[in-house]
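Student: got a predicted structure here, sequence first:
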Amino acid sequence: MTASTTCRTAAGTSRIRAVGALAVAGALLLTGCGDQTDAAQRARSNENAPLADKLPQSIRDAGEIKVGSDIAYPPVEYKDKNGKVVGIDLDIAEALGEQLGVEFTFKNGTFDTLLGGLRSKRYDIAMSAMTDTKHRQNGIDSDTGKKVGEGVDFVDYFNAGVSIYTNKGETQGIETWSDLCGKKVVLQRGTVSHDLAKAESEKCKGGKKIAIEAFDNDQQAQTRLRSGGADAGSSDFPVAAFAVKTSGGGKDFELVGKQVDAAPYGIAVPKNNPELRDAIKAALDAIIKNGEYDKIISKWGVEAGAVTEAKVNGGK
């Protein structure tokens, strides 16, 4: 998929309703994303949002937070059968936008380019089931151990481990990562699954390394496994569980073993923008307190990963 801007009309609708701008706002909504950043519209949204004054003035003036995201990772963010972008991250971002008085505009990109997009200021934040790690906080490339940037701060909003899955009925005795030695695993490039597979492969004995095939997105990896091109796949637990439940009506895959290395997902914010980081943290705490966060988590059936407070840089 090429990078694009996704309209967030649902969030816009609720904010328009809140300020009572009836006919004019309705016309603006019908004309698409661009008109929703009209100066008067932004001013009304900011004025009526409880935490708008915590945002940097440049963000308030823009009326949006540009979000880098790999929109191919159901149920976290993906396109439904009608082409609409949906998911856990989209719903949480919409709720945060209600608190901050701005749109969270999702822009699609491959996962391993998102932090680079932050460095180049293409995005204001990255929100894409990104695990909060010390390497990412410190701008360290996990492959080379070399510093590649200033790093980012994370506002942690969910907890998830990593799972392995196979074609249904073809587990081949796979239950743990060590069972993948001498076998082929498919996964998404630049993810924690990718890091785990490489680390485990180094431990394999007798020359039976793990054959790793990495893809731009998880759906490509699933297609490869489904066609018989690998022995197993790996992704974050919510994603793997969703694939097992939905692919082929639940007939394609099955989870094996237990999820490992549970860690927080974080919203990545450039270190040189602590004001934006703190505004997002305050908004997340607000939706946790008012119950909106729990409603979203329950809607997607991922209650096991819910957090009770927003934390900054809680990853290890």
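Tutor: Received the coordinates, thanks.
Student: C-alpha from now on. contacts and neighbour counts both.
Tutor: Will do.
Student: what's near enough to touch Asp153?
Tutor: 137, 268-271, 277, 312-313 (Cα atoms under 8 Å, 6 or more residues apart in numbering).
Student: in what helix or strand does it lie?
Tutor: Assigned by DSSP states H and E, Asp153 belongs to strand 152-167.
Student: ok, second structure coming up, stack it against the first:
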Amino acid sequence: MTAGSTRRPTATHPRLAVVGAIAVAGALTLTGCGDQTKNAQSSDTGASASAPLAHLLPADVRGEGVIDVGSDIAYAPVEFKDDSGKVVGLDPDLAAALGRQLGVKFQFHNGTFDALLTGLRSGRYRIAMSAMTDNKSRQQGVDPDTGKKVGEGVDFVDYLSAGVSLYTRKGDTRGITSWPDLCGKKLAVERGTVSEDLAKAEAKKCPSGKKLTIEAFDDNQQAETRLRSGGADAVSADFPVAAYTVKTSGGGKDFQIVGEQVQAAPYGIAVGKKDTQLRDALQAAMNAIIDSGEYQKILEKWGAQDGAVQESVINGGK
């Protein structure tokens, strides 16, 4: 999420690859999931002695048979809860496929997006997988606004490419067709995402008397609720999320995308800087499912096939 991160043929694209129309693959839940409670859900894969890449994992991970994943589980179609409360989406399906290669389960724990890397550094999660944009500030542990060090950076295993989009109420665009049109308007975003970073950068460009007001929320569903009620003029989110929301919310009657995607970048699985063996095992497993064709099938299921990459790389974001 984007801030929020993504992969492409050369995995260096940041988060703006054109992702195709999002298929309605699972019901969009509107319950907020951005709280910090560790509402754990596991991907539906079990440890297997025949897992071809299990030997690549660190010994402690092999022994536990589980990888704890920090994720903001309110970002359909990348990760969200279906009507039964099960965690579903693009990331959980990819995690299940990785688990079959590595012989472990990926257990998803819900948290607010802006706290996921803190949870990773503290040991609450072993990895973070949550539509997270791979960029230099996250790799280096630097605040993008101040340039100051805020913690140890992370490494990313890149796996998808996606951009950032704007959407408004359907039929009520308020003249918004691009980011400069947001000056004098109110934009709702998810806190800690690339969308928030872009909004702050755009706000600095606005002329006097046309302030861009930014409202940041714990999760994207809260931002959409604000837009739906008329409290904001637009929402910014990753294109796969924006397209899925526009297609599904209110039966397609609530919102519309305006303008073009911006800030193409890779999504990446975040791993601690010292956890290099796990990082490399995840990359090998991702490349294995890319080569087998399972990766492509999962992306097609969730309408994200246009963001596919030909190879997973480490720290491909800029």
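Tutor: Noted; the coordinates are in hand. Everything numeric in this text was worked out from a predicted model, so none of it was measured.
Student: so of the contacts of Asp153 of structure 1, which ones are in helices?
Tutor: Applying DSSP state H to the contacts of Asp153 of structure 1, the entries found in helices are 137, 277.
Student: closest one of the contacts of Asp153 of structure 1 to Ser14 of structure 1?
Tutor: Arg277 (24.0 Å; Cα to Cα).
Student: how about the corresponding residue of structure 2 for the closest one, nearest residue that isn't a chain neighbour?
Tutor: Alignment note: Arg277 of structure 1 maps to Arg279 in structure 2; criterion TM-score structural alignment. Leaving aside its sequence neighbours, Arg279 of structure 2 sits nearest to Val271 (Cα to Cα, 6 or more residues apart in numbering; 6.2 Å).
Student: my read is that that neighbour contacts Phe156, right?
Tutor: Yes. Taking contacts as Cα atoms under 8 Å, Val271 of structure 2 lies within contact range of Phe156: 6.2 Å.
Student: overlap in contacts of those two?
Tutor: In contact with both Val271 of structure 2 and Phe156: Arg279, using Cα under 8 Å, 6+ apart.
Student: more neighbours, the two?
Tutor: Phe156 (34 against 26; other Cα atoms under 10 Å).
Student: I'd like the distance between the more buried one and Ala51 of structure 2.
Tutor: Noted for Phe156 of structure 2: a distance of 23 Å to Ala51 of structure 2, by Cα to Cα, to the nearest Å.
Student: what's the answer for Asp280 of structure 2, then?
Tutor: Relative to Ala51 of structure 2, and taking Cα to Cα, Asp280 of structure 2 is found at 16 Å.
Student: likewise Ala284 of structure 2?
Tutor: Distance check for Ala284 of structure 2 against Ala51 of structure 2: by Cα to Cα, it reads 13 Å.
Student: more neighbours: which of those two?
Tutor: Ala284 (21 against 16).
Student: show me where the stretch 201-318 of structure 2 has its helices.
Tutor: Shown for the stretch 201-318 of structure 2, the helices assigned by DSSP state H, counting those that start in this stretch span residues 220-228, 239-248, 276-292, 294-301.
Student: could you look over those helices and pick the most buried one?
Tutor: Most buried of these by mean neighbour count (mean count of other Cα atoms under 10 Å) is helix 239-248; its value is a mean of 24.
Student: just give me the mean distance for that helix relative to structure 1.
Tutor: With mean Cα distance after the TM-score superposition for structure 1, helix 239-248 of structure 2 departs from structure 1 by a mean of 0.3 Å once superposed.
Student: which bit of structure 1 covers that helix?
Tutor: So helix 239-248 of structure 2 is aligned with residues 237-246, judged by TM-score structural alignment.
Student: report the angle between the strand holding Asp153 of structure 1 and helix 237-246.
Tutor: 30 degrees (axes from the mean of the first three to the mean of the last three Cα atoms, to 10 degrees).
Student: could I get the buried residue list for the helix or strand just after strand 152-167 of structure 1?
Tutor: Using DSSP H and E, the helix or strand that follows strand 152-167 of structure 1 in sequence is strand 184-188. Buried residues in strand 184-188 of structure 1, counted by 16 or more other Cα atoms under 10 Å: 184-188.
Student: and Val19 of structure 1, what is it in contact with?
Tutor: 44-45, 48.
Student: show me what the lengthiest strand in structure 1 is packed up against.
Tutor: Identified as the longest strand of structure 1 according to DSSP state E is strand 253-270. Strand 253-270 of structure 1 sits against helix 114-119, strand 125-126, strand 152-167, helix 237-246, with contacts defined as 3 or more Cα pairs under 8 Å, 6 or more residues apart in numbering; DSSP states H and E.
Student: now with 7 Å, please.
Tutor: strand 125-126, strand 152-167, helix 237-246 (3 or more Cα pairs under 7 Å, 6 or more residues apart in numbering; DSSP states H and E).
Student: circling back: reformat the contacts of Asp153 of structure 1 into JSON lines and put distance to Thr110 of structure 1 next to each item.
Tutor: Converted to JSON lines, these look like this (distance: Cα to Cα, whole Å):
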{"residue": "Gln137", "distance to Thr110 of structure 1": "19"}
{"residue": "Ala268", "distance to Thr110 of structure 1": "15"}
{"residue": "Val269", "distance to Thr110 of structure 1": "18"}
{"residue": "Pro270", "distance to Thr110 of structure 1": "18"}
{"residue": "Lys271", "distance to Thr110 of structure 1": "22"}
{"residue": "Arg277", "distance to Thr110 of structure 1": "23"}
{"residue": "Val312", "distance to Thr110 of structure 1": "24"}
{"residue": "Asn313", "distance to Thr110 of structure 1": "23"}
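Student: top of the contacts of Asp153 of structure 1 by number of neighbours, please.
Tutor: Ranking the contacts of Asp153 of structure 1 using other Cα under 10 Å puts Ala268 first, with 30 neighbours.
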